[in-house]
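J.: A structural model of the following input is requested.
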Amino acid sequence: MSKIVFVEDDQDVGELIAAYLGRHDIDVIVESRGDRAEQVIVDADPDLVMLDIMLPGKDGMTLCRDLRSRWTGPIVLLTSLDSDMNHILALEMGANDYILKTTPPAVLLARLRLHLRQAGSSTSSNEDIAPALSGHKALRFGTLFIDPVNRQVALSDENIALSTADFDLLWELATHAGQTLNRDALLKTLRGVSYDGLDRSIDVAISRLRKKLHDSATEPYRIKTIRNRGYLFAPHAWESHSE
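T.: Sure thing, here's the model as predicted:
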């Protein structure tokens, strides 16, 4: 049975969704306050976290951002706020999905199951990828150094802390430097699943990598977006830390 922490201050909504998901083999822990949720999540170690945005103590966007720095599992925003700006902000904060509360329960269940499957595939794939990387030599692009044996990244002598999934994504991009990789190729390699047209986890991970590797958020030049094609790791864009 999968386990979810659902942070929702409306008791009726929390109980209804918990009951529905419980009938489909998903155990739900409901927490009503945003300022208590992070510790609950760390203690419970769930398979997925689902957050409302409007919460007492700490809002869901801030909670998502703070949680992402210490927890790598899927995060879903479930909200009544139908706003493109909120949707974009949620993805930038590290969320994997943004779902409206008006979504039919069966569709919500299907999307949660998708994230749970992908998280499970990612764990299995990472276990397979780690030993495979040990046979490769370190890569250097200007001031960027990537060590696959110790799984360390440095930029201008600054150590860059990356999650396992983000390191694997960077390694996949860097070993195909100068080539455009689409979402489908990245998901198949890293998670063993195909792109379904909805999954934004690669986009979110790319955004995190750009931020940590001091790339531009508005006009990225180190990990480039190639419109309608995918992402390209630029091998000659790492000559200085502050370009």
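
J.: can we go C-alpha only for contacts and neighbour counts from here?
T.: Will do.

J.: Which parts of the protein are strands?
T.: Secondary structure of the chain (DSSP state E): strands located at 2-7, 26-31, 48-51, 75-79, 97-100, 139-141, 144-147, 152-155, 158-160, 180-181, 223-226, 230-233.

J.: one more to put side by side:
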Amino acid sequence: MTNQENILVVDDDPEIRRLLVDYFERHGVRAAAAPDGTEMFKALDNGRFDLIVLDLMLPGEDGLSLCRRLRARSDVPVIMLTALGEDTDRIIGLELGADDYLCKPFNPRELLARVRTVLRRVRALPENLAQAEPESLGRSIRFADWTLDTVARHLLSPQGVVVNLSGAEYRLLRVFLQFPNRVMNRDQLLDLTQGKAADAFDRSIDVLVSRLRTKLRDNGREPQIIKTVRGDGYYLACGVEREEG
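T.: A predicted model of the protein is given here:
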């Protein structure tokens, strides 16, 4: 990491905010802090951040809700903090688009290591994805009578019904649409969906594929849109039409 990195710490505990900001800066990383979601979005409106450390238990709007809102406007990496150790919270956070998850109490050294890992993996994304941001895919992408709105980040069903997507679901579907009819294994999909750390995500690609199939009404036993190649991975088994506008 270089002194170009800028981290935003969002936590309602002033002592934790001070400790983390001081620790990051002692290790050559610029850092700022916010006590809640309102101040977080103000900070994002006024500056550029390479990663957000986001506490789950915040006053008012909690970290899960904030992560969902954040993913509707930005792909900035997120590491979630929580005093809860339940797997459900961890999985929900990851499905909403968090890049990693760390339980309190934690060692700041471990958090810094996770920050470095997430940023390194994000920067290591294959060039063919880095060169194809959502705008280059078009304003709307049609496939199998469905439409993905790349600005609103939601699906439109063949009947015209809006289907909301989590941040992780949106990114995974975007990858499938960018590389239709190409088989991709789990490791490739992990890297292409924001460089998730494998130990943080485990088999969540399988979970996300299952969730996408449900939202696409794609029969899990005999899927027609996202197909499984046993032992190899998944692929989008339909044509893709991009519409500008």
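
J.: Need the TM-score between these chains.
T.: With the length set by TM-score structural alignment, normalised by the length of structure 1, the two chains reach a TM-score of 0.69; 223 aligned residues with a Cα RMSD of 4.5 Å.

J.: Which one of the strands of structure 1 lies nearest to S122 of structure 1?
T.: Closest approach to S122 of structure 1 among these is made by strand 48-51 (13.2 Å; Cα to Cα).

J.: once aligned to structure 2, how far is the closest one on average?
T.: Once fitted to structure 2, strand 48-51 of structure 1 is off its aligned match by 1.0 Å on average (mean Cα distance after the TM-score superposition for structure 1).

J.: okay, that strand sits on what stretch of structure 2?
T.: Aligning strand 48-51 of structure 1 against structure 2 (TM-score structural alignment) gives residues 51-54.

J.: which residues sit against that stretch?
T.: 6-11, 63, 76-81, 115, 119 (Cα atoms under 8 Å, 6 or more residues apart in numbering).

J.: what sits up against stretch 70-82 of structure 2?
T.: So stretch 70-82 of structure 2 is in contact with 49-57, 63, 67, 93, 96-104, 115, 118-119, 152-153, 166-167, 194, going by Cα under 8 Å, 6+ apart.

J.: Could you turn the buried ones of those residues into a ChimeraX selection?
T.: Buried residues among the contacts of stretch 70-82 of structure 2 (16 or more other Cα atoms under 10 Å), as a ChimeraX selection:
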select :49,51,52,53,54,55,56,57,63,67,93,96,97,98,99,100,101,102,103,115,118,119,153,166,167,194
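
J.: which residues does the most centrally placed residue in structure 2 contact?
T.: Centrality entry for structure 2: nearest residue to the mean C-alpha point is G97, 3.0 Å, by Cα atoms, centre = their mean. Contacts for G97 of structure 2 were tallied using Cα under 8 Å, 6+ apart; they are 67-68, 71, 78, 166-168.

J.: can you give me how far the longest helix along structure 1 is from the chain middle?
T.: If you go by DSSP state H, structure 1 has its longest helix at helix 105-133. The chain centre lies 11 Å from the centre of helix 105-133 of structure 1; the measure is Cα atoms, centre = their mean, to the nearest Å.

J.: L108 of structure 1 corresponds to which position in structure 2?
T.: In structure 2, L108 of structure 1 lands on L111 (TM-score structural alignment).

J.: What residue, apart from its backbone neighbours, is nearest its match spatially?
T.: Leaving aside its sequence neighbours, L111 of structure 2 sits nearest to L102 (Cα to Cα, 6 or more residues apart in numbering; 7.5 Å).
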